[in-house]
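Colleague: What follows is a protein structure lacking sequence information:
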């Protein structure tokens, strides 16, 4: 695992890209262990994820040579050591089911993460954080103190070197500036099947409309509320006898599973941005 990497790339589509990438790795002693590709005919873009082992070059040497290789193809490219878990900070408010699920999966070795901190605008889960030996930061947020609170949050994110921020039912809207700072590395779980029932109290909206399916959506955070690129979704069946409380209780399991899948795929570098959509190499 020490010499195993994940290469992700996207570029304008043209013949010979797969041949060029595999040839580049072969010439440097690379052994491809897993590969996936996608051609988006609507945008003319090509996407690829390659997992490979290479002992002949260091990571720095690989990255330098890959950067030169990528330039003629106009590639956006990333090289990630497989053995290095992704440094992560989790935000939460007063609903702890997603946080609890992520922590359990992480400690069970099911998520390729290094959870560095938990940030909350309430104190409810400091004991849960302590039971997993994760630092807990209580940062209250009001309309008047939001800029100062976000400055503290950003200080923690930067201080921990976080590559991923997970909004595990963090019921605060991030400012445009913070959204831009975290672009492509902040995942939110929204408790509805987007684009239906955006914003606050989606289970109330769903109940009011008499839906027969409720859902959950994990998506990247953008300045446009609940409109970021979607990573994963799922649904649960309900009927006319279910109350709002029933929908909320049933939805917790769906939310937890959807968020865990999205976080796992992101941590394994299986999610590539494609404009306002994503390419997910499962």
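Modeller: Cool, got the structure. Values in this document were obtained by computation on a predicted structure and should not be read as measured data.
Colleague: rest of the way, CA atoms for contacts and neighbours
Modeller: OK.
Colleague: Roughly how far does residue 188 sit from residue 126?
Modeller: Applying CA to CA, to the nearest Å, the value for residue 188 to residue 126 is 21 Å.
Colleague: And the two? Which one has more around it.
Modeller: residue 188 (25 against 17; other CA atoms under 10 Å).
Colleague: Count the neighbours of the nearest residue to residue 277 once chain neighbours are set aside for me.
Modeller: Of all residues not flanking residue 277 in the chain, residue 229 sits nearest, at 4.7 Å (CA to CA, 6 or more residues apart in numbering). Other residues near residue 229 number 20, with proximity taken as other CA under 10 Å.
Colleague: structure B:
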């Protein structure tokens, strides 16, 4: 039996990174099964999937052994156990299409994660979530209760040991404090092809402008509204005969697909942050 791992590396670009990393893996009786690398400015980004001959070796042991190499090359390096299922908390409001899609993929094994629960500021999705055998957390929010509600969200993240928070059309703006606490591990789906049509009702904004394509954007959440590093986008062509409601319906299909791909790539460790950009090894 082979154990499978993923190594992700971000560091300044210099000669010898690939060679020393491949040599390290060979020395530890590991075979590379998939390799991606990218140069961007002065930076270097790499994702290596590999299998280890030693069935007893762990990700922590490999990462510790790799630490001297990481220090020498000023790397941010992580070794991930491919068998470990990331833990995900989903936040939703009253629009359920992205939630329905994610839980369908989770139930049929397409999305290899453990969903630790679903949280909403409305009670609409309770029956569906509980039918799927998942905990449902109803946390209403107002301007006066926002700080208390967000503290409860963070406790759920911590208690559930969630690796990722997914805003599946959670129609609330997170505070700077919560954005900071979830930095790099909170994905939002925005129902527009950013940077166009930010904020509320983007499909209606697009309809008023007579656009010929609509789209959706999955991005990491930051304190800048709808401006976090973009992970995935897609579009659908429309014409003058489409109503604003038609655009909403078509857009929801795009949103589901875009969010699912972004979540899948994140949990597969295929997304590396580069400031306000992402490097995606899809």
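Modeller: The structure has been received and is ready for your questions. If you're wondering where the values come from, they're calculated on a predicted model, not measured in any experiment.
Colleague: How close are the two chains, by TM-score?
Modeller: TM-score for the superposed pair, counting by TM-score structural alignment, normalised by the length of the first structure: 0.97. Supporting figures: 280 aligned residues with a CA RMSD of 1.0 Å.
Colleague: looking at it, the residue nearest to residue 277 of the first structure is touching residue 220, isn't it?
Modeller: Yes: in this structure, residue 229 of the first structure is within contact of residue 220 by CA atoms under 8 Å, at 5.4 Å.
Colleague: Now for the two: what residues contact both?
Modeller: The contact sets of residue 229 of the first structure and residue 220 do not overlap (CA atoms under 8 Å, 6 or more residues apart in numbering).
Colleague: Distance check, the closest residue to residue 276 of the first structure other than its chain neighbours against residue 113 of the first structure.
Modeller: Excluding the flanking residues, the one nearest residue 276 of the first structure by CA to CA, 6+ apart is residue 229, at 5.0 Å. Applying CA to CA, one obtains 21 Å for the distance of residue 229 of the first structure from residue 113 of the first structure.
Colleague: ditto for residue 264 of the first structure
Modeller: To residue 113 of the first structure, residue 264 of the first structure is 8 Å away according to CA to CA.
Colleague: any idea which helix or strand carries residue 89 of the second structure?
Modeller: For residue 89 of the second structure, the host element (DSSP states H and E) is strand 87-92.
Colleague: So which bits of stretch 8-16 of the first structure are buried?
Modeller: Of the residues in stretch 8-16 of the first structure, 8, 9, 10, 11, 12, 13 count as buried by neighbour count, 16 or more other CA atoms under 10 Å.
Colleague: mind putting these in a markdown table, secondary structure and distance to residue 34 of the first structure included?
Modeller: Supplementary listing: those in a markdown table, determined by DSSP: H, G, I helix; E, B strand; the rest coil; distance: CA to CA, whole Å:
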| residue | secondary structure | distance to residue 34 of the first structure |
| --- | --- | --- |
| 8 | strand | 12 |
| 9 | strand | 14 |
| 10 | strand | 17 |
| 11 | strand | 20 |
| 12 | strand | 22 |
| 13 | coil | 21 |
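Colleague: quick revisit: residue 264 and residue 113 of the first structure: who's more crowded?
Modeller: Neighbour totals were compared for residue 264 of the first structure and residue 113, and residue 113 leads with 25 against 21 (other CA under 10 Å).
Colleague: Could you pull up the residues touching that one?
Modeller: Residues in contact with residue 113 of the first structure (CA under 8 Å, 6+ apart) are 85, 86, 87, 88, 106, 267.
Colleague: Is there a neighbour count for the last one? I'd like the number.
Modeller: So that's residue 267 of the first structure. Taking other CA under 10 Å as the criterion, the count of residues near residue 267 of the first structure is 22.
Colleague: show me what contacts it?
Modeller: For residue 267 of the first structure, the residues meeting the contact criterion (CA under 8 Å, 6+ apart) are 85, 86, 111, 112, 113.
Colleague: ok, now with 7 Å
Modeller: With contact set as CA atoms under 7 Å, 6 or more residues apart in numbering, residue 267 of the first structure has these partners: 86, 112, 113.
Colleague: Same check for the residues you listed, but in the second structure.
Modeller: Taking both residues aligned by TM-score structural alignment, their matches' CA atoms under 7 Å as the threshold, the shared contacts between this structure and the second structure, drawn from the contacts of residue 267 of the first structure, are residue 86.
Colleague: so which of the contacts of residue 267 of the first structure comes closest to residue 178 of the first structure?
Modeller: The nearest member of the contacts of residue 267 of the first structure to residue 178 of the first structure, counting by CA to CA, is residue 86 at 20.0 Å.
Colleague: before we move on, which element is the nearest residue in space to residue 160 of the second structure that is not next to it in sequence in?
Modeller: For residue 160 of the second structure, the nearest residue in space outside its immediate sequence neighbours is residue 116; the separation is 6.1 Å by CA to CA, 6+ apart. In this structure, residue 116 of the second structure is located in strand 114-120 according to DSSP H and E.
Colleague: Tell me which stretches of the stretch 101-250 of the second structure form helices.
Modeller: In order along the chain, the stretch 101-250 of the second structure carries the following helices (DSSP state H, counting those that start in this stretch): 126-131, 146-159, 176-181, 202-209, 244-267.
Colleague: How about residues contacting the first one?
Modeller: This points to helix 126-131 of the second structure. residue 136.
Colleague: what's the average distance of it to the first structure?
Modeller: Following the fit onto the first structure, the mean deviation recorded for helix 126-131 of the second structure is 1.0 Å by mean CA distance after the TM-score superposition for the first structure.
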